[in-house]
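Participant: I'll drop the sequence and a predicted model, then ask my questions.
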Amino acid sequence: MTIQWFPGHMAKARREVSEKLKFVDIVFELIDARLPLSSRNPMLDQIVQQKPRLILLNKSDLADINQTNQWLNYFRDQGHQVLALTAKDDKSVKQIVPASKKVLAEKIARDKDRGVKPRAIRAMVLGIPNVGKSTLLNHLAGKKIASTGNRPGVTKGQQWLRFGTQLELLDTPGILWPKFEDPAVGKKLALTGAIKDDLLHLDDLALYQLEIFCRYYPEQLKDRYKLTNEDLFLDFPELLMLISEKRGFRDDYERASEMLILELRQGKLGRYTLDRFEELSE
């Protein structure tokens, strides 16, 4: 299963981002804590270049805690300032401004020495679709100022948003890249909702989901669908059929596939991380 999605507004957004970088002090790169590598746009380094950057691992409340801690250390070892947060959580969101000041410490000191009057930090928010950008913006503002939705492609244009006296943000649409070199990246993005479902084969996606959970989170799969240890040794199509029967769907495997994926996205299978740190070398 090959998954690609690069609608026209994304190509336009990429051009606009490049043009407007000169107006910001720092880039907030928002990625999905369940997909710390797969949800990073490989074009971003080329677009952002040497602009200071703060990496935000959003949706950390949905991710495997042990995996998240290892990925945080990985990014820090790469020389990045990075935070794990939940866009709806006050405590984690309040870390953003202090972390930004740490990234910009040299610039702030330089401006102070030159007698430049302090002003709000100007940041650009970048990330793939459905990674939580609009949710973060709304939470910072304490009201709905950006459209949200658990589907990709909600934010279509760019807008400046001011948060108190310390931060101004330029929101941007989610930007994917034209081609996924690794088919597994497309599957992972699809599972977490970064790609529109009408572009997918849900049964193939559900089988991939079962493969991941049988390997890394078997107890969560057993608890949710009342499975035995022996059931987990079935071929994945047979396991999907068994779950379909247990849910009363009989031979409606498409409906069972849709249910599996929906419950994964709703957090009913518990915390999980699809990008495994131990597989980084692969």
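Facilitator: Happy to help now that I have it.
Participant: all contacts plus neighbour counts: C-alpha atoms, from now on.
Facilitator: Will do.
Participant: Spit out the contact partners of Ser134.
Facilitator: 146-148, 155, 171 (C-alpha atoms under 8 Å, 6 or more residues apart in numbering).
Participant: one more time with 10 Å, if that's ok
Facilitator: Counting by C-alpha atoms under 10 Å, 6 or more residues apart in numbering, Ser134 makes contact with 87, 125, 140, 144-149, 154-155, 171-173.
Participant: How about the secondary structure of it?
Facilitator: Assigned state for Ser134: helix (three-state reduction, DSSP: H, G, I helix; E, B strand; the rest coil).
Participant: and here's the other structure:
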Amino acid sequence: MSVQWYPGHMNKARREIEEVMTQVDIVIEVLDARIPDSSQNPMLNTLRGDVPVLRLLNKKDLADSERLNAWLTHWSGHATVLAHPFSTVDKADVAKISQWVGQMVPHRGSAEKPIRAMIAGIPNVGKSSLMNALLGRRVAKVGNEPAVTKSQQKLKVTNGFQILDTPGILWPKIENPDASYRLAVTGAVRDTAIDYEDVALVGLAFFMSDYPNELITRYKLKHLDSDPYDVLKVIGSKRGALRSGGKVDMHKAAEVFLSDVRTGAIGPYVMETPEMIALEEQRVEEVKAKKEAARLARLAAAVPQRQQANNVAYRQAQAENQNDSTDEKE
């Protein structure tokens, strides 16, 4: 099972991005530093082709620096890819963007030939905040929810640097179910499209496995039960998510936990490593291969059935022809 969310305006945005990509010198892809791979849109990689990309791993203050550095090492050495930890509220980081962009596109940057950069990324990663920080004024609506930006905006940062802001888009089908849940946990999928308790239990299982001490400290737990459901009940009871009679409201408990995860209240974390993603991609390919093999087997099994049907139809037609010939002779 996976989480899917692809409303109509995203398909429209994809077409618009495809139309203007030929006019772009570089893509500034804003990623969520907590999910460096899952927050990449594979559709964008296809659309940009050979256009270089500057990956800004935003919300670095919420990310586990050790795991984040592993991703920087993983991406190093790619001629068309440059990646940096980033924060839209860090003025030093914002000031470095022109330098990083110029490094990737050295043949442009003058008033006559300005660098044309597209700001892109999935929902709720901070694209609008980045654009406002670059321009030094509020020109884009910012909100702590996905799908705030609905249309493209083209603006001048300096005489030699122009930016094109685009709506946040996911892709029609997220094939990796684990990645889809990480997107939901961190807030890239609109909450009305998810099952709170389901997503919270997946997120809780991750923290129990990878960051248990942070979980214990945040919720003052004596110990961690092996079942995420039981842990979520304890969190709900400690944080006031109770119904009449003292019963835990699991939906409310899930809301509390996911809010803490998204705001960094539990502590810095990164939900994936390069090695983990490699294994997940392998499993996805294996599932796809099994489905394709099953499809081909069904087609092969259907051939004799269709042939038999054709043979029956042929014999019936022959018999009818013979009857017609007999009637004509009589």
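Facilitator: Everything's here; your move. If you're wondering where the values come from, they're calculated on a predicted model, not measured in any experiment.
Participant: Fetch the TM-score of the aligned pair.
Facilitator: Comparison of the two superposed chains (TM-score structural alignment, normalised by the length of the first structure) gives a TM-score of 0.92, and 273 aligned residues with a C-alpha RMSD of 1.6 Å.
Participant: between the contacts of Ser134 of the first structure, which is closest to Gln220 of the first structure?
Facilitator: Taking C-alpha to C-alpha as the measure, Gln220 of the first structure lies nearest Ala87 of these, at 24.9 Å.
Participant: counterpart of the closest one in the second structure?
Facilitator: Structural correspondence for Ala87 of the first structure with respect to the second structure (TM-score structural alignment): Thr88.
Participant: same check, this time on Thr273 of the first structure
Facilitator: With TM-score structural alignment as the criterion, Thr273 of the first structure pairs with Val270.
Participant: before we move on, what about Gln158 of the first structure?
Facilitator: Checking TM-score structural alignment: Gln158 of the first structure goes with Gln152.
Participant: Check the gap between that match and Leu242 of the second structure for me.
Facilitator: From Gln152 of the second structure across to Leu242 of the second structure, the span is 44 Å (C-alpha to C-alpha, to the nearest Å).
Participant: Compare those two (neighbour count), which wins?
Facilitator: Neighbours were counted for Gln152 of the second structure and for Leu242 using other C-alpha atoms under 10 Å; Leu242 has more, 17 against 14.
Participant: Quick check: that one touching Asp249?
Facilitator: Yes. Counting by C-alpha atoms under 10 Å, Leu242 of the second structure does reach Asp249; the two are 5.2 Å apart.
Participant: list the residues that contact both of those two?
Facilitator: 233, 236.
Participant: ok, back up a step: doesn't Ala33 make contact with the match of Thr273 of the first structure?
Facilitator: Yes. Val270 of the second structure lies in contact with Ala33 (C-alpha under 10 Å); the separation is 7.1 Å.
Participant: Now do the shared contacts for the two.
Facilitator: With C-alpha under 10 Å, 6+ apart, Val270 of the second structure and Ala33 have common neighbours 60, 62-65, 67-68.
Participant: if we can go back for a sec, contacts only, for the match of Gln158 of the first structure.
Facilitator: 13, 16-17, 118-119, 164-167.
Participant: Return the subset of those lying in strands.
Facilitator: In strands, defined here by DSSP state E, the members of the contacts of Gln152 of the second structure are 118-119, 164-165.
Participant: Which among those count as buried?
Facilitator: Listed as buried from these are 118-119, 164-165; burial here means 16 or more other C-alpha atoms under 10 Å.
Participant: Could you pull out the helices in the second structure for me?
Facilitator: Counting by DSSP state H, one finds helices in the second structure at the ranges 8-20, 42-48, 65-75, 91-104, 127-135, 177-186, 196-210, 212-219, 228-238, 250-263, 274-329.
Participant: Compare these and give me the one nearest His84 of the second structure.
Facilitator: With C-alpha to C-alpha, the closest approach to His84 of the second structure among the helices of the second structure belongs to helix 65-75: 7.3 Å.
Participant: Tell me the helices and strands packed up against that closest one.
Facilitator: Helices and strands touching helix 65-75 of the second structure, by 3 or more C-alpha pairs under 10 Å, 6 or more residues apart in numbering; DSSP states H and E, are strand 53-58, strand 81-85, helix 274-329.
Participant: Over which residues of the first structure does that helix lie when aligned?
Facilitator: Under the criterion TM-score structural alignment, helix 65-75 of the second structure matches residues 65-75.
Participant: follow-up on the earlier one: of all the helices and strands packed on helix 65-75 of the second structure, which gets the most neighbours per residue?
Facilitator: Across those, averaging neighbours per residue (mean count of other C-alpha atoms under 10 Å) puts strand 53-58 on top, at a mean of 24.
Participant: What does Val97 of the first structure correspond to in the second structure?
Facilitator: So Val97 of the first structure corresponds to Ser98, using TM-score structural alignment.
Participant: Could you pull up the residues touching that match?
Facilitator: 109, 115, 134, 157-158, 160-161.
Participant: Okay, and which of the residues you listed map to strands?
Facilitator: 115, 157-158, 161.
Participant: Looking at these, state which has the most neighbours.
Facilitator: Ile115 (26 neighbours).
Participant: Let me know the distance separating that one from Glu145 of the second structure.
Facilitator: For Ile115 of the second structure, the distance to Glu145 of the second structure - C-alpha to C-alpha - is 30 Å.
Participant: So for the first structure, the centremost residue is which one?
Facilitator: For the first structure, the residue nearest the mean C-alpha position is Asp32 (2.3 Å; C-alpha atoms, centre = their mean).
Participant: okay but it is in contact with Leu56, surely?
Facilitator: Yes. The pair Asp32 of the first structure / Leu56 is scored as a contact, 8.3 Å apart, by C-alpha under 10 Å.
Participant: Show me whatever sits in contact with both of the two.
Facilitator: In contact with both Asp32 of the first structure and Leu56: 84-85, 127, using C-alpha under 10 Å, 6+ apart.
Participant: one step back: please name the nearest non-neighbouring residue to the match of Ala87 of the first structure.
Facilitator: Leu130 (5.4 Å; C-alpha to C-alpha, 6 or more residues apart in numbering).
Participant: which residue lines up with that neighbour in the first structure?
Facilitator: By TM-score structural alignment, Leu130 of the second structure lines up with Leu136.
Participant: Asp90 of the first structure versus its match, what's the distance?
Facilitator: Per C-alpha to C-alpha, Leu136 of the first structure is found 10 Å from Asp90 of the first structure.
Participant: go on, Arg34 of the first structure?
Facilitator: 20 Å.
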